[in-house]
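Undergrad: generate coordinates for the sequence data below:
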Amino acid sequence: MTLTTSPGLSHETHAPSAVIERPLGNPWSGFGLLTWYSFWKLLTNPYSLGFALALPIFMYFMFGTGQEYSDIDVGNGNVAATVLLNMAVYGTIMTVASMGANIALERAHGVSRLFAMTPMSATAQICARAVASVGIATVVITVVFGVGGLTGSRMTASTWVLSGLFIVASSLLPAALGLAAAFAIRSDGAFAVTSTITVFGSFAAGMFIPLDQMGSIFQHLAPWTPFYGISQLVMLPIYGFETFRWTWLANFLAWVLVFGAIAAWAQRRDTNR
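TA: This next block holds a predicted model:
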């Protein structure tokens, strides 16, 4: 049998005359939009925002108001103000960490894979979520401080402002913690891990019981716990900046880097599978 070839067909293959090269996308493209979307999503969630406001206010009313010691002068304020600051820090840590852990739910629905198809880098995505969490912390602190100012907490004007700024800045740490747990652990365990670390870490840092009233073991372990630096730095405006120690700042920055590195590594591992 003879095979024939149509004259209109050719077996020769021709290489393309030109190769179209496209520049790589900007790894920070969409950073602002994702930051705003994440912030708005958290702000309009009545359950998350309600918890963020109710927890520190409730605990402040329990320990800071109506007590015999509430109006005793301490540094640039009174005892009620110190309780307010501790409860505001604790509430911010719990809220921001749990908000970061919400990313675990996005992983379960495949949203993280969709982000991996965009030019935006893992670092940009993590930074966008962290900035959004800082924005939520700003809203929470403003409301909580307003309640405290109306119910007996007393500080100088500069102390109010500086304390609030310190708490907002410190929210980067729980944001990194929440993101690390969300990307490294399955959705059903991320919230449990963040809650465990924040509760035990806050107790160990002396937010509920002063460290000098704890046993020697806890006093020696406290400087190595995640929230020790935060608890000390936030109180600087009320106790005085002459009490500042570099080890407090080192503790804060070290734990931010640790949790941030875990979040970035786990995010890349998750989207590369």
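Undergrad: only C-alpha atoms for contact and neighbour calcs from this point on.
TA: OK.
Undergrad: can you report how many residues lie near Thr196?
TA: Using other C-alpha atoms under 10 Å, Thr196 has 12 other residues around it.
Undergrad: which helix or strand contains it?
TA: helix 187-204 (DSSP states H and E).
Undergrad: buried residues in the helix or strand that that helix is followed by?
TA: Remark: after helix 187-204, the chain's next helix or strand is helix 216-221, criterion DSSP H and E. Going by neighbour count (16 or more other C-alpha atoms under 10 Å), the buried part of helix 216-221 is 218-219.
Undergrad: let's see this one next to it:
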Amino acid sequence: MTTAGTTTTTRTTGSHSPSPTARGAGAARRPERPSLIPYLLTELRTTVLRADTIIFIIVMPLGMYLLFGAMTSYGDIDAGRGNVSGVVMVNMAAFSAAMAATTVAGSSAVELAGGWGRQMGLTPGGMRSYYLVKSASAVLLSLVPTTVLFIAGALTGARCDNPLIWASSFLGCLLPTVPFALYGLAIGMWFPSQGAVGTAAASVTVWAFLANIFMPISGTLLTIAHYTPLYGAATLAQRPIMEDLINTATGPVHESPWLQVANLAAWTLLLAAICLVSRRRGTSR
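TA: Presented below is the predicted three-dimensional model:
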């Protein structure tokens, strides 16, 4: 009897103890984090094919470059280490990058307000993957109009003195992506509606005017421009061609790059702080 009982107990205990092989199989069955590439490609395809994206981020800046740069009689005039058409090309590319980043980031805030964040939180990647995809989408979407404008510039007479200036100008045009991604995110967080995001994107046009992008300004407007969010990024994008010269309505003026860097850094930090406060406010609710 004792032997039988012992044998029964041993068998019973053994049946409830998972073997190392079973534990390994269980660990292997854990869901792996999926690749973000399909999500990123879907996000880009959806955004690029939207009518407002095509019109305001690609067609409008390209049309303005052709109208005020390539098709003008003064486009071939030397300007710094390039010509006037090259400067207009860079200005329009910086403007389109700011518009693209604002649109993508603003739409993400609206999605989060609609509950998409809770859905993403249930996925293996979580919210970190969501923010990573949105950030990459903002940068890659900014590349689309910038590349289109630089190709159009190269084909229609825009000139930079050497390939390094072409490359530096191209990269400089992506500088507005960082502050204006935060700008769109802040607007979307504080005013979570598609109308508010559209208004934020439209306001980029006002900032572009004050940033000396569309036409040279001077006097009080130029003084105000130094405190606007697009001025630092736009003038830094022009710097490979114009160096320390800024075109104004009364003629070119010399300006230190540190003023432009300070503008870009200050607005980036300010908008990041606004996004952080808004995130904490939403969490507390």
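Undergrad: ok, the residue mapped onto Ala222 of the first structure from the second structure - contacts?
TA: Residue correspondence to the second structure (TM-score structural alignment): Ala222 of the first structure is matched to Ala225. Counting by C-alpha atoms under 8 Å, 6 or more residues apart in numbering, Ala225 of the second structure makes contact with 210-212, 231.
Undergrad: do the same with Val89 of the first structure
TA: Contacts of Val89 of the first structure (C-alpha under 8 Å, 6+ apart): 167, 231.
Undergrad: residue in the second structure paired with it?
TA: So, by TM-score structural alignment, Val89 of the first structure is matched to Ala94.
Undergrad: sorry, back to before: average gap between the helix holding Thr196 of the first structure and the second structure?
TA: Taking mean C-alpha distance after the TM-score superposition for the first structure, the mean distance separating helix 187-204 of the first structure from the aligned residues in the second structure is 2.4 Å.
Undergrad: name the residues that touch that helix?
TA: 90, 93-94, 97-98, 101-102, 104-105, 107-108, 177-178, 181-182, 208-209, 218, 221-222, 225-228.
Undergrad: what about the longest helix along the first structure, how far off from the second structure?
TA: When the first structure is parsed with DSSP state H, its longest helix is helix 122-150. In this overlay with the second structure, the average offset of helix 122-150 of the first structure from its partner residues is 2.4 Å by mean C-alpha distance after the TM-score superposition for the first structure.
Undergrad: buried ones in that helix?
TA: Result for helix 122-150 of the first structure [16+ other C-alpha under 10 Å]: buried residues 122-141, 144-145, 147-149.
Undergrad: report the aligned residue range of the second structure for the next helix or strand after it.
TA: Next helix or strand after helix 122-150 of the first structure toward the C-terminus (DSSP H and E): helix 157-170. Mapped onto the second structure using TM-score structural alignment, helix 157-170 of the first structure spans residues 163-176.
Undergrad: what distance do you get for the match of Val89 of the first structure to Thr146 of the second structure?
TA: Counting by C-alpha to C-alpha, to the nearest Å, the gap from Ala94 of the second structure to Thr146 of the second structure is 8 Å.
Undergrad: okay, and the common contacts of these two?
TA: With C-alpha under 8 Å, 6+ apart, Ala94 of the second structure and Thr146 have common neighbours Cys173.
Undergrad: and of the contacts of Ala225 of the second structure, the nearest to Arg23 of the second structure?
TA: Tyr231 (59.3 Å; C-alpha to C-alpha).
Undergrad: quick one: residues contacting the residue nearest to the closest one when sequence neighbours are not counted.
TA: Of all residues not flanking Tyr231 of the second structure in the chain, Ala211 sits nearest, at 4.3 Å (C-alpha to C-alpha, 6 or more residues apart in numbering). Taking C-alpha under 8 Å, 6+ apart, we find Ala211 of the second structure in contact with 225-226, 228, 230-232, 234-235.
Undergrad: tell me which residue of the first structure matches up with Thr235 of the second structure.
TA: By TM-score structural alignment, Thr235 of the second structure lines up with Gln232.
Undergrad: ok, Cys275 of the second structure next?
TA: So Cys275 of the second structure corresponds to Ala263, using TM-score structural alignment.
Undergrad: with that, I have no additional questions.
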